[in-house]
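1. model this:
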Amino acid sequence: MGIFDLSRRSLLRRLGGLAVTPRVLFGGAAHAQDHAQDHALEAEWLATAGVAGGFAPVVLAPDRTATAVGSGTQRMHWVEPSPDGRTAVAVARRPGTSAVLFDRRAGTVLAEFEPGEGRVFSGHGRFIEGGRRFLAVEIERASGQGIVTRRVVEADFAIEAEWASAGIGPHDMLPVGDALIVANGGIEPHTPEALGAEVAGASVALIDALSGATRAVIALEEDLASLSLRHLAGTPDGLTVLAAQDLLADGVARPLVYAVEEGRLRAFDAPEEEWRGLRTYVGSVAVDASGAYVAAASPRGNRVAVWRRDGRFIGSLTLVDGCGLAPTRAAGQFLATSGLGEVALIGVDDEGVGVIARRQQPMRFDNHATLVLM
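-> Just a heads-up that it's a prediction; the model follows:
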């Protein structure tokens, strides 16, 4: 664990930890207009961050200036923009018990909803059916078993169906065609449960999006069993990439980025020193607008690494405590954010990777960033 990761976790503790009363997290929707912006926000990306007094969803403008929306006591993690072109949902990270719907133009919180009884959110969710339904990844407190809930947006995100995620400790989930790909992380690295553990028990499950039936479960080979499978990104033409974290810090250079293919996980290629440089931890993964390049960020390793979509390694660069990653609207570009408030624009081609521009913001960004829909 590096000094910058310790700073991030210490900050989270100082800012209030994780509450268990989500209904008052942001003061309720009735007070939303009290905190409206004096002008409409132009959202190019969405993120979450630690801000003065707590945590908040964040709207990032095309010039990469950032505006926080509300403030609460639970650490927000992933932000999912709705296809309606106006709203988005920020989901609290495990063991979070709140998700927040907000207006990304007005900068106001509209509503909140909770996980199912006896469960916590894992930090991720996705809109489906043109924004009429929302899928959330949840974890049973007692057993660690995963649940995917399907919620009706117009019914205040009420649960209409739920299915087993076919694994323990699910973290991220991605709709692909008529299926859902769920990254069941197993034991989460750098938690009390991970002390002394050598097998994460992770898997990738393919679930039918209509019935919830499990179509397939893919596990890593025995020599990679210490990896926790955590984050997903994809392209419209079917590429799905997966990022991992390692329970073990034994000096073995295990691959931490994979392509999800039918019946198997294909490791991306990189020199051993590059895998070691990620310090056993990839906190975010993204694919550029062209679908040609894949980026992975490690706040522990203070770097962003980039590959071609076929898994060929291109290069890496330093970004201290950098974790959030999202494509821009241009081919060969990524937005990256850091726990120290930096927002960087990264450019890549087949020959290398570099920083195009940097901007500092007065907040500490969490693990993810998202490009909004037009």
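2. switch to C-alpha atoms for all contacts and neighbour counts from now on
-> Fine.
3. And the strands in the stretch 101-250 of the chain, which stretches?
-> Taking DSSP state E, counting those that start in this stretch, the strands of the stretch 101-250 of the chain run over residues 108-113, 119-128, 133-140, 145-152, 158-168, 170-176, 179-184, 203-208, 214-218, 227-234, 240-246.
4. Adding distance to residue 268 and mean neighbour count, write those strands out as JSON lines.
-> Shown next, in JSON lines, are the strands of the stretch 101-250 of the chain (distance: least, C-alpha to C-alpha, whole Å; neighbours: other C-alpha atoms under 10 Å):
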{"stretch": "strand 108-113", "distance to residue 268": "38", "mean neighbour count": "22"}
{"stretch": "strand 119-128", "distance to residue 268": "24", "mean neighbour count": "24"}
{"stretch": "strand 133-140", "distance to residue 268": "26", "mean neighbour count": "25"}
{"stretch": "strand 145-152", "distance to residue 268": "27", "mean neighbour count": "22"}
{"stretch": "strand 158-168", "distance to residue 268": "24", "mean neighbour count": "20"}
{"stretch": "strand 170-176", "distance to residue 268": "20", "mean neighbour count": "25"}
{"stretch": "strand 179-184", "distance to residue 268": "17", "mean neighbour count": "26"}
{"stretch": "strand 203-208", "distance to residue 268": "17", "mean neighbour count": "24"}
{"stretch": "strand 214-218", "distance to residue 268": "17", "mean neighbour count": "16"}
{"stretch": "strand 227-234", "distance to residue 268": "14", "mean neighbour count": "26"}
{"stretch": "strand 240-246", "distance to residue 268": "9", "mean neighbour count": "25"}
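5. Turn those strands into a markdown table, including distance to residue 17.
-> Output for the strands of the stretch 101-250 of the chain, formatted as a markdown table (distance: least, C-alpha to C-alpha, whole Å):
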| stretch | distance to residue 17 |
| --- | --- |
| strand 108-113 | 18 |
| strand 119-128 | 15 |
| strand 133-140 | 19 |
| strand 145-152 | 23 |
| strand 158-168 | 24 |
| strand 170-176 | 20 |
| strand 179-184 | 24 |
| strand 203-208 | 29 |
| strand 214-218 | 34 |
| strand 227-234 | 22 |
| strand 240-246 | 23 |
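6. Residue 11 is nearest to which of the ones you listed?
-> strand 119-128 (18.4 Å; C-alpha to C-alpha).
7. what's the angle between that closest one and strand 227-234?
-> 30 degrees (axes from the mean of the first three to the mean of the last three C-alpha atoms, to 10 degrees).
8. Just the residues contacting strand 119-128, thanks.
-> By C-alpha atoms under 8 Å, 6 or more residues apart in numbering, the residues outside strand 119-128 that reach it are 76-83, 91-98, 115, 133-141, 170-175.
9. this one as well, want them side by side:
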Amino acid sequence: MTSRRSFLAGLAAASLAPLRGWSSVGAPDYLAAALFPDGTFRLAGLDTGGDILFSLPLTARGHAAAAHPHHAQAVAFARRPGTFAIIIDCATGTQAAVIEAPRGRHFYGHGVFSTDGTRLFTTENDIETGQGVIGVWNTDGYTRIGEFASGGVGPHDMRLMPDDRTLVVANGGIETHPETGRTKLNLPVMQPRLTYLDQNGGVLEQVELPKKLHKNSIRHLAVRPDGLIGFAMQWQGDSSQHPPLLGLHRRGEKPLLLSAPDADQSTLQGYAGSIAFSGAGETVAITCPRGNALHRFRVADGQLDGVFLHEDVCGLGTASNGFVFTTGTGVIGQLSTNKAQISNRADCQWDNHLIPIRTAA
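-> Below is the predicted model:
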């Protein structure tokens, strides 16, 4: 496991140099972490065709990343329960800063910038209480300026809503502790929640699953431009059951859970890795790496619209004509109509997520 010392090695001191925009690194569309053949972990910038525009070294395996909305700068998060995240100047390939979770906190591998880029929000665990926390960081030097409750236990993914003010948090319900690593400590009583917060921590809305699905951890999120939320789940219950792994929610309404016929659903091993809406927003998809499958659904009626089989498929992002996906075998592909086509194959193992770069107009 990478130590604090190795994360801090090479940290650029004092002020940060002025940053160039994303066009300076070829205007990538996505960020993705990967393991390369030489044993190095790297953060790569990709375009929709699967070309790698840049790759920058990480000191440990990455999970997800957050892209600054104006500058060619990204935050690469270690896997939970990591306590460090690296801020990378993507234009120069240098480490601009390192943020460390305060004592008694650890990160969950996700975060999001405010629209103006002045703040970074991070999903965290209060180790003593087991409750979720959202950390708030000033991006001018990446200093900690506050925190507030996430509205549940085990906040994992978090997104900014289209109103540019509201945060939506996937409180997965699973309690962990650094002393026990990734061990799940509270499965019998876990209670996943989808929580909407203002950027000062005020709870705007809480959504819970039916009681029989209280072991269905809400993990990853996608947001359609009109505010419709898609959420991907990971089942922590009896493996003989095959519950829905995809949900849709609009504020003020009840969640809608979507599932494939049992013949297809039963092959997924209760695990959805990533989620995205298509470019037009008419379909939503989840990747299921344990089942080597990508499932696409129609939003209008919630019906399964296609099953696409690819080994270890997990990364998923929106594309103008559908979806872009990545796999642990190095594949970068596109799913448009009824066919998933391989666009490229990189000599690496892509990790869990494909993060879209959202830049200001």
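10. circling back: quick check: which of the strands of the stretch 101-250 of structure 1 is nearest to residue 330 of structure 1?
-> Closest to residue 330 of structure 1 of the strands of the stretch 101-250 of structure 1, according to C-alpha to C-alpha: strand 227-234, at 16.4 Å.
11. Can you spell out which helices and strands pack onto the closest one?
-> Under the contact criterion of 3 or more C-alpha pairs under 8 Å, 6 or more residues apart in numbering; DSSP states H and E, strand 227-234 of structure 1 touches strand 170-176, strand 179-184, strand 240-246, strand 284-287.
12. switch to 10 Å and redo it
-> Contact here means 3 or more C-alpha pairs under 10 Å, 6 or more residues apart in numbering; DSSP states H and E; on that basis strand 227-234 of structure 1 packs against strand 170-176, strand 179-184, strand 203-208, strand 240-246, strand 257-261, strand 284-287.
13. Superposed on structure 2, what's the mean shift for the shortest one?
-> Right, the one you point to is strand 284-287 of structure 1. Superposed on structure 2, strand 284-287 of structure 1 shows a mean distance of 0.7 Å to its aligned residues (mean C-alpha distance after the TM-score superposition for structure 1).
14. Which stretch of structure 2 lines up against that strand?
-> Strand 284-287 of structure 1 lines up with residues 274-277 of structure 2 when matched by TM-score structural alignment.
15. Over to the third one?
-> The aligned range for strand 203-208 of structure 1 in structure 2 is 193-198, by TM-score structural alignment.
16. Kindly report the same for the second one.
-> With the alignment judged by TM-score structural alignment, the segment of structure 2 matched to strand 179-184 of structure 1 spans residues 166-171.
17. After superposing, tell me the mean distance of the matching stretch to structure 1.
-> On superposition with structure 1, the mean distance recorded for stretch 166-171 of structure 2 (mean C-alpha distance after the TM-score superposition for structure 1) is 1.4 Å.
18. Alignment lookup: residue 249 of structure 2 to structure 1.
-> Using TM-score structural alignment, residue 249 of structure 2 pairs with residue 260 in structure 1.
19. how near is the closest residue to that match other than its chain neighbours to residue 313 of structure 1?
-> Leaving aside its sequence neighbours, residue 260 of structure 1 sits nearest to residue 240 (C-alpha to C-alpha, 6 or more residues apart in numbering; 5.5 Å). Using C-alpha to C-alpha, to the nearest Å, residue 240 of structure 1 is found at 17 Å from residue 313 of structure 1.
20. ranges for the helices of the stretch 201-350 of structure 2?
-> Taking DSSP state H, counting those that start in this stretch, the helices of the stretch 201-350 of structure 2 run over residues 262-265.
21. how close does the residue nearest to residue 190 of structure 2 when sequence neighbours are not counted sit to residue 50 of structure 2?
-> Nearest residue to residue 190 of structure 2, sequence neighbours excluded (C-alpha to C-alpha, 6+ apart): residue 173, at 5.0 Å. Residue 173 of structure 2 is 35 Å from residue 50 of structure 2, where distance means C-alpha to C-alpha.
22. before we move on, what about residue 325 of structure 2?
-> Using C-alpha to C-alpha, one gets 9 Å for the distance from residue 325 of structure 2 to residue 50 of structure 2.
23. same check, this time on residue 9 of structure 2
-> According to C-alpha to C-alpha, residue 9 of structure 2 stands 32 Å off from residue 50 of structure 2.
24. give me the stretch of structure 2 that the longest helix along structure 1 matches.
-> Longest helix in structure 1, counting residues (DSSP state H): helix 3-14. Residues of structure 2 offer no counterpart to helix 3-14 of structure 1, counting by TM-score structural alignment.
25. Could you tell me the angle between the following helix or strand past that helix and helix 3-14?
-> Remark: after helix 3-14 of structure 1, the chain's next helix or strand is strand 45-51, criterion DSSP states H and E. With the same axes, to 10 degrees defining the directions, strand 45-51 of structure 1 sits at 70 degrees from helix 3-14.
26. how about the nearest residue to residue 157 of structure 1, chain neighbours excluded?
-> Nearest residue to residue 157 of structure 1 in three dimensions, chain neighbours excluded: residue 151, at 4.9 Å (C-alpha to C-alpha, 6+ apart).
27. Return the residues in contact with the aligned partner of that neighbour in structure 2.
-> Counting by TM-score structural alignment, residue 151 of structure 1 lines up with residue 137 in structure 2. Contacts for residue 137 of structure 2 were tallied using C-alpha atoms under 10 Å, 6 or more residues apart in numbering; they are 99, 113, 118-122, 143-147.
28. ok, of these, which one's closest to residue 56 of structure 2?
-> residue 99 (17.8 Å).
29. ok, that closest one to residue 62 of structure 2 distance?
-> According to C-alpha to C-alpha, residue 99 of structure 2 and residue 62 of structure 2 sit 15 Å apart.
30. for residue 296 of structure 2, same thing?
-> Counting by C-alpha to C-alpha - residue 296 of structure 2 and residue 62 of structure 2 are separated by 26 Å.
31. again with residue 73 of structure 2
-> Distance from residue 73 of structure 2 to residue 62 of structure 2, by C-alpha to C-alpha: 16 Å.
32. repeat for residue 124 of structure 2
-> Going from residue 124 of structure 2 to residue 62 of structure 2 by C-alpha to C-alpha gives 16 Å.
33. How about residue 123 of structure 2?
-> From residue 123 of structure 2 over to residue 62 of structure 2 the distance is 15 Å, taken as C-alpha to C-alpha.
34. how about residue 122 of structure 2, what's its partner in structure 1?
-> Aligned partner of residue 122 of structure 2 by TM-score structural alignment: residue 136.
35. no wait, residue 43 of structure 2
-> Residue 43 of structure 2 maps onto residue 57 in structure 1, with residues paired by TM-score structural alignment.
36. Alright, that wraps it up for me.
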